[in-house]
Each structure stands twice: as structure tokens, then as C-alpha cells.
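Undergrad: Dropping a prediction and its sequence here:
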Amino acid sequence: MSISRIYTGGCQCGAVRYRVEGTLGDPHLCHCRMCQKAAGNYFLPLANAPRDRFSMTRGEAGWFQSSEIVRRGFCRDCGTPLFYDALAADHINVTLGSLDDPDDVRPIAQAGVESRLVWFAQLAKLPESESDEGEFGEARHIVVRASNRQHPDYDTDHWPPEDIP
């Protein structure tokens, strides 16, 4: 008996959770303008999950029909982009950033490069800082940690915890 890889993920607030058993195929960054708008970002990282190995484990996604052949799933409560669903495909794409361990799936390709921002190749040259550096520094980090309502990166029996108002 072989043990299949299991991926779990969900939205920021924990209202929507999902599970994929097996391999996530074609992990890639999509730079197309439609994905940029859907992610509210410069690109959207995606990977294919076979429909018969994909399941929702908590809540239901909201859906936006972005074209005749594609709908996009998101959390109705916090707005996290979660899925790219090409309706005729045998798979659904999950957003790699919504995985509980996003570092576990490395993109192997880029798509929609005709819309990639021209300065994107220069990102590695920008100055860098840690989350607790900058204008508010450690104080901001402490306040965020003490009031954090983000769902943890693992499945929970219920969310939010009863002690959070």
C-alpha cells in the first residue's frame, strides 16, 4: 500500500478549507492580466489538483465567472483567492499561497508572460527587510501577533477559537 501525498490549505480567516490527495501538477506563475486582477497582485501562483482527489473540508467557496470557460473561487468572508476552475478540465487549480505549506510546491514554469510587468526581473535587486523592521518595527509585530485572527497553517476542528471575540 502506497501512501499518497496530502496537501491542505484554505483562506486567511479559516472559513474555507480544502484537501488534495496526490501530486499537484504544473505548478506555475500566471502573469496574465485576468490572473493579476483576480489575485490583486502581479501574478497568480497555481497548481493543478485532480478533481477526484480534491475535496472541500470546511465551508464553501464563493465563485466569480471570469469568462465563459473559467470561474474563480474565493472566500466570501475574507476575500482570499483560492481556486482557478477551468470548467471543462479534469482538474481544479489551487492558489499556491493558500497551501498550508506554500514552500512545499515550487513553480516550474510561467504563463501569460505577455502581461508580465516589465520591471519584474528587477525584483531581486530591491532592498529587503524582515517583517518586524521598518517604521513600526517590533511594536507592530507584537500588536499583530497579539490580535492575529488568521487561521493557522493546519486543519482545526473549528474556527475561530472560542476565546476570540
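TA: Yes, it's here.
Undergrad: use CA for all of it now, contacts and neighbours both
TA: OK.
Undergrad: could you pull out the helices for this protein?
TA: Taking DSSP state H as the criterion, the chain contains helices spanning 33-39, 137-147.
Undergrad: tell me the most buried of those?
TA: helix 33-39 (a mean of 18; mean count of other C-alpha atoms under 10 Å).
Undergrad: returning to that earlier point: can you list the helices of the chain in a markdown table and add distance to residue 25?
TA: Compiled in a markdown table, those are given as follows (distance: least, C-alpha to C-alpha, whole Å):
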| stretch | distance to residue 25 |
| --- | --- |
| helix 33-39 | 18 |
| helix 137-147 | 34 |
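Undergrad: Use this one as the comparison:
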Amino acid sequence: MTDGISGGCHCGAVSFRANGPMRDIIYCHCTQCRKQSGHFVAATSCADSELSIEGAEYLTWYAASAEAKRGFCRTCGAALFWKRNESGRTSIMAGSFDIPSGLKASHHIFVADKGDYYEIADRLPQYPAGEARL
């Protein structure tokens, strides 16, 4: 777990700081994440109370499913967040953090849904479905 990392979107309209402990990075290969990102998603999460957002007026949330929503910059389109409804945590896309982040990856989820154009070769644990969550 890592404390206190800043980040933001590509154009700079939305920036954030995650101040509390964050979970290790999870790689998600589900169809929704692939469609949203163009590949798989790498994300961590922190408690909502530990996430501060500047430029929230440029952040658009849309219902990705009945269970969750995704947040992106309405100016540049950068995918930034994923949030399960009624959850007290927000997942943050790892690529949106300033570097160095100090984060490390822990495992892959929804590998049964991964694209057929790549292999996973990093030796991290792999779960066919979502046994672990974003």
C-alpha cells in the first residue's frame, strides 16, 4: 500500500490527490474495461474520504452497468475513475498518476475475457472472473 499520490487527466482540466492507503494495482481484463480503455485496465483504489479532486466540473460520470459508474475528463476523454454503486471507495486508473507513484501490481482479474491478441507473461496470479475487485 502507498500513501499520498497525485495525478490527473491528459489535458490538466482534472487533477486529484489520493491521500490514504491505496490497494496494490489490479489488472482487469473484463470486456467493459477493454472497451473503455482500448486494452486492459490497471487500477488501484482508495477511500472516497481520502480522494480530493480539482476541476470536478470537467469530470463526467456515466453508468457503465447497473452496479458501477466510470469517471472521465469531458475535455480530453481521459479515463480516470471507476466506482461501484454504494461503495465508499473509488478505483483510480494507474496511468493517471504522476510518476514515480510507488505502486506495484498484485494480480489479474477477468482473464477469461481478455483480448485474444496478447498473452499475460508477468507471473502474477490470474483469476478467470472477478474474485478480487477493482
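TA: Cool, got the structure. Please read these numbers as outputs of a predicted model, since none were measured by experiment.
Undergrad: Superposing both, give me the TM-score.
TA: Here the TM-score for the pair of chains, by TM-score structural alignment, normalised by the length of the second structure, is 0.81; 120 aligned residues with a C-alpha RMSD of 2.0 Å.
Undergrad: quick revisit: show me the one of the helices of the first structure that comes nearest residue 67 of the first structure.
TA: Of all the helices of the first structure, it is helix 33-39 that lies closest to residue 67 of the first structure, at 9.5 Å by C-alpha to C-alpha.
Undergrad: Contacts for the closest one next, please.
TA: 42, 43, 44, 66, 72, 81, 112, 115 (C-alpha atoms under 8 Å, 6 or more residues apart in numbering).
Undergrad: and if we set it to 6 Å?
TA: The contact list for helix 33-39 of the first structure (C-alpha atoms under 6 Å, 6 or more residues apart in numbering) reads 42, 43, 44, 115.
Undergrad: Let me know how buried the first one is, in neighbour terms.
TA: Here the neighbour count serves as a burial measure; for residue 42 of the first structure (other C-alpha atoms under 10 Å) it reads 18.
Undergrad: now swap in the third one and tell me
TA: For residue 44 of the first structure, the tally of surrounding residues (other C-alpha under 10 Å) stands at 25.
Undergrad: Show me what it aligns to in the second structure.
TA: Superposed on the second structure with TM-score structural alignment, residue 44 of the first structure falls opposite residue 41.
Undergrad: Can you report how many residues neighbour the closest residue to residue 113 of the first structure other than its chain neighbours?
TA: Excluding the flanking residues, the one nearest residue 113 of the first structure by C-alpha to C-alpha, 6 or more residues apart in numbering is residue 31, at 5.5 Å. Residue 31 of the first structure has 22 neighbours, counted by other C-alpha under 10 Å.
Undergrad: need the contact list for residue 31 of the first structure.
TA: Per C-alpha under 6 Å, 6+ apart, neighbours of residue 31 of the first structure: 43, 112, 113, 115, 116.
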